[in-house]
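J.: Provided below for reference: sequence and predicted model.
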Amino acid sequence: MKNSELRGLSADELKGKLSAEQDNYSKLKSAHSITPIENPMKIRESRRLIARIQTEIRAKELSK
């Protein structure tokens, strides 16, 4: 998901997407610790997406 797509979402939608991505990230980490997943770069992508979402949530809070 691109930053421009994140900017178009409301704060509530961002928070929902953040919780879903955090769940996905924890599942990826646990699956990778048991047996290596096919594409470990998904872990990095997920972590960076979480950071992008948190940044956009913070920017919306400060703009109020």
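T.: The structure has been received and is ready for your questions. Residues are numbered from 1 along each chain as shown.
J.: rest of the way, CA atoms for contacts and neighbours
T.: Fine.
J.: Quick one: distance of stretch 56-64 to the chain centre.
T.: Taking the mean of its C-alpha atoms, stretch 56-64 sits 16 Å from the chain's own mean (Cα atoms, centre = their mean, to the nearest Å).
J.: Below is an additional structure, to be compared with the one above:
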Amino acid sequence: MKIFQVRELPPQELEKRIKDEEENLVHLKFQKATSQLENPMKIRNARRDIARMKTVLRERQAQSAKSEKKS
């Protein structure tokens, strides 16, 4: 998922997708441990997608905290 796609999502959707992606990552790691994972890059991509989503969520929280502080 590209960063511009992540930025378009509302916060509730981001939290839902983070949770889904973390569950997917657990399954991918389990497949790797049992030698059933065909493409190990899926683990890397899942981790990076989670990081992107968490970064955008954190940016939004910081922005709202900053705007509350000014008011």
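T.: Nice, I can see it. Note that the coordinates shown come from a computational prediction; the quantities given were computed from them, not determined experimentally.
J.: tell me the centre residue of structure 2?
T.: Ile50 (2.2 Å; Cα atoms, centre = their mean).
J.: Quick check: which element contains that one?
T.: helix 41-70 (DSSP states H and E).
J.: Tell me the helices and strands packed up against that helix.
T.: helix 3-8, helix 11-33 (3 or more Cα pairs under 8 Å, 6 or more residues apart in numbering; DSSP states H and E).
J.: average distance between the shortest one and structure 1?
T.: Its aligned residues in structure 1 lie a mean 0.4 Å from helix 3-8 of structure 2 after superposition (mean Cα distance after the TM-score superposition for structure 1).
J.: for that helix, packing partners?
T.: Judged by 3+ Cα pairs under 8 Å, 6+ apart, helix 3-8 of structure 2 is in contact with helix 41-70.
J.: now Arg7 of structure 1, nearest residue through space, not along the chain?
T.: Spatially, and ignoring its direct neighbours in sequence, Arg7 of structure 1 is nearest to Glu56 (6.8 Å; Cα to Cα, 6 or more residues apart in numbering).
J.: Alright, I will stop here.
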